[in-house]
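In: have a look at this prediction, sequence included:
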Amino acid sequence: MATRESRPGVDSRAARKAFDGAESSIDAVDSDNWRADAEEVVLMLAASGQVFDAERVRAAGVREPAAPNQWGALFASLRKAGYIEPIGTTTSGRRQRHAGLNRLWIGTEFVTGDAE
C-alpha cells in the first residue's frame, strides 16, 4: 500500500505546507471577533442614513468571515433587532459573486422618518 509521501507526482512537502497555511488562515478568522467588528460597522452605517450593502461593510475594513453565510446571519439579526430595514437590491461587483444580488439596507430611523 502506498503512503501519502510515496504517491507519484505529488510533492508531499508542498502539499503539507499549503494545508498548514490554509489551516492557520482559518484559525486567524475568529467568528466572534468578526461578528463584533461587522456589527459595529453596520450600526455606524445605519446611524448615518446611508444606503449600504455587504460590499460597503467590506469596504469599511471588515474582513471576510470564516463562513460566507455569516453575512446573512448578521443582517438578519440586526433587522430582527430593529436596527436596519431592507430597501432594495443591487448586483454585486465582486467577481466571486458573478453579479449575484445584494440586498440594500438602511437604518430604521430613516425608513420611519424619525431622523432629525
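Out: In hand now; what should we look at? Numbers count the residues shown, from 1 in each chain.
In: CA atoms for contacts and neighbours, from now on please.
Out: OK.
In: all helices of the protein, in order?
Out: Applying DSSP state H to the chain gives helices spanning 12-28, 31-48, 54-59, 70-80, 108-112.
In: helices or strands up against the shortest one?
Out: Helix 108-112 is packed against strand 84-91, with contacts defined by 3 or more Cα pairs under 8 Å, 6 or more residues apart in numbering; DSSP states H and E.
In: next, the one to line up against it:
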Amino acid sequence: MTTLQHPAEDAYMAEATILSEWQPHADRIIKQLAATGRPFTSDDVRRAIPHGVTPHTPNAYGGLFQAWKRLGLIRPIGYALSTHPARHGGVIRQWVGTTH
C-alpha cells in the first residue's frame, strides 16, 4: 500500500535538500516542544526560531508538523487562534508530543 505524503511535506523536505538554515532549527524546536508534554502550535515554533531564519516558503511549517505527525512523534489535540501577524488570527492546530 502506498502512503500519500501531505503536500506541505514537500516544502518541508525541500528545506533539507537546499541546506536551509531553517530546517535544523525547526526540527530542534519541535522536538523540544514535544518533550514538554504541553500543547504547542506553529506560533511557538516561529517564536523560537532565530530572527531572520525563515523557510523558503511558509508551507514548510505545515510540512514540519505533518512529517512529525507521520513519524508518530506528535498528535493534534485541538485548535487555537494564531498570534502571528501574517496569519491574521486564523485558526491553527494545537499539538502535543507522544510517548514514542
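Out: Perfect, I can see it now. A quick note: this is a predicted structure, and the numbers were derived from the prediction, not measured.
In: that older thread, how about the helices of structure 1 in JSON lines, adding mean neighbour count and distance to residue 91 of structure 1?
Out: Converted to JSON lines, those look like this (neighbours: other Cα atoms under 10 Å; distance: least, Cα to Cα, whole Å):
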{"stretch": "helix 12-28", "mean neighbour count": "12", "distance to residue 91 of structure 1": "28"}
{"stretch": "helix 31-48", "mean neighbour count": "17", "distance to residue 91 of structure 1": "19"}
{"stretch": "helix 54-59", "mean neighbour count": "15", "distance to residue 91 of structure 1": "10"}
{"stretch": "helix 70-80", "mean neighbour count": "15", "distance to residue 91 of structure 1": "16"}
{"stretch": "helix 108-112", "mean neighbour count": "16", "distance to residue 91 of structure 1": "22"}
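In: and those helices: which comes nearest residue 100 of structure 1?
Out: helix 54-59 (12.0 Å; Cα to Cα).
In: equivalent range in structure 2 for that closest one?
Out: Per the alignment by TM-score structural alignment, helix 54-59 of structure 1 matches residues 42-47 in structure 2.
In: want to throw the helices of structure 1 into a markdown table with distance to residue 87 of structure 1?
Out: Output for those, formatted as a markdown table (distance: least, Cα to Cα, whole Å):
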| stretch | distance to residue 87 of structure 1 |
| --- | --- |
| helix 12-28 | 33 |
| helix 31-48 | 12 |
| helix 54-59 | 14 |
| helix 70-80 | 12 |
| helix 108-112 | 9 |
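In: how about these, which one is nearest residue 97 of structure 1?
Out: So among the helices of structure 1, helix 54-59 is nearest, using Cα to Cα, at 10.9 Å.
In: tell me what the closest one is packed against?
Out: If you count contacts as 3+ Cα pairs under 8 Å, 6+ apart, helix 54-59 of structure 1 packs onto helix 31-48.
In: which strands or helices does the helix it packs on pack on?
Out: Packing partners of helix 31-48 of structure 1 (3+ Cα pairs under 8 Å, 6+ apart): helix 54-59, helix 70-80, strand 101-107.
In: outside of stretch 15-32 of structure 1, which residues touch it?
Out: The set of residues external to stretch 15-32 of structure 1 that reach it, using Cα atoms under 8 Å, 6 or more residues apart in numbering, is 64-66.
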